[in-house]
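>>> Here you go, sequence then predicted model.
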Amino acid sequence: EHRKRVFDVLNKPKTPTQLAKELDINLGYISNIIISLLDRKLIECLNPDEKRHRLYRRNSKGEKLFGEMKDLN
């Protein structure tokens, strides 16, 4: 699932464009995934005042969930 792939690589700050290139996923779809993860409060925007080149990464809640997911594997 694309959402899981995006979530997996957001351990470091990345822009939507970087995510799209790294994961070979359409930028529009990346934007929808980011909105979904933000709504679930699993990631954060590090520079929300920027209109372009916003950076996103997992927040503490997201890191906790990521750790739990890794424990299941």
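Structure received.
>>> contacts and neighbour counts: CA atoms only from here.
Noted.
>>> residues in contact with the helix or strand hosting residue 19?
Assessed by DSSP states H and E, residue 19 sits inside helix 16-23. Residues external to helix 16-23 that are found in contact with it (C-alpha atoms under 8 Å, 6 or more residues apart in numbering): 5, 6, 25, 26, 27, 30, 31, 53, 54, 55, 56.
>>> Stretch 32-49 too?
Residues contacting stretch 32-49 (C-alpha under 8 Å, 6+ apart): 2-3, 6-7, 10, 13, 54-63.
>>> can you give me the helices in this structure?
In the chain, the segments counted as helices under DSSP state H are 2-9, 16-23, 27-39, 60-72.
>>> Structure two is appended below for comparative analysis:
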Amino acid sequence: MDEKEFFLILGFVKISPYRTNTLKSIGNTLKMPSEIARENNLKTSQVSAALIDLKKKNLVLCVNEEVRKGRLYKCTPLGLQILEKI
């Protein structure tokens, strides 16, 4: 990934407080959407929308996609790089 693309993704995250807070909340851990929502005083639907956006940009991934409840998310290496710049 070149520098321009990196900064486009960084701006995409920073423009949304939901995406920024969701990424910060996950950090180096595994988190469920309900945990992220509780920690940031957000609605679960807001966190879910942010997670969808972050997944599309390859910033987070779901480690147990096959379950309906209790999905766990973690940052990808790119997500951790973006997190360092926020």
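Ah, there it is. Nothing here was measured: the structure is a model prediction, and the numbers come from that model.
>>> just the buried members of the contacts of helix 16-23 of the first structure?
Buried subset of the contacts of helix 16-23 of the first structure (neighbour count, 16 or more other C-alpha atoms under 10 Å): 6, 30, 54, 55, 56.
>>> Now tabulate those in a markdown table and tack on distance to residue 39 of the first structure.
Listed next are these as a markdown table, based on distance: C-alpha to C-alpha, whole Å:
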| residue | distance to residue 39 of the first structure |
| --- | --- |
| 6 | 15 |
| 30 | 14 |
| 54 | 16 |
| 55 | 16 |
| 56 | 13 |
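>>> neighbours of residue 39 of the second structure, just the number please.
12 (other C-alpha atoms under 10 Å).
>>> Tell me the residue in the first structure aligned with it.
Under the alignment defined by TM-score structural alignment, residue 39 of the second structure is paired with residue 22 of the first structure.
>>> Could you do residue 67 of the second structure as well?
In the first structure, residue 67 of the second structure lands on residue 50 (TM-score structural alignment).
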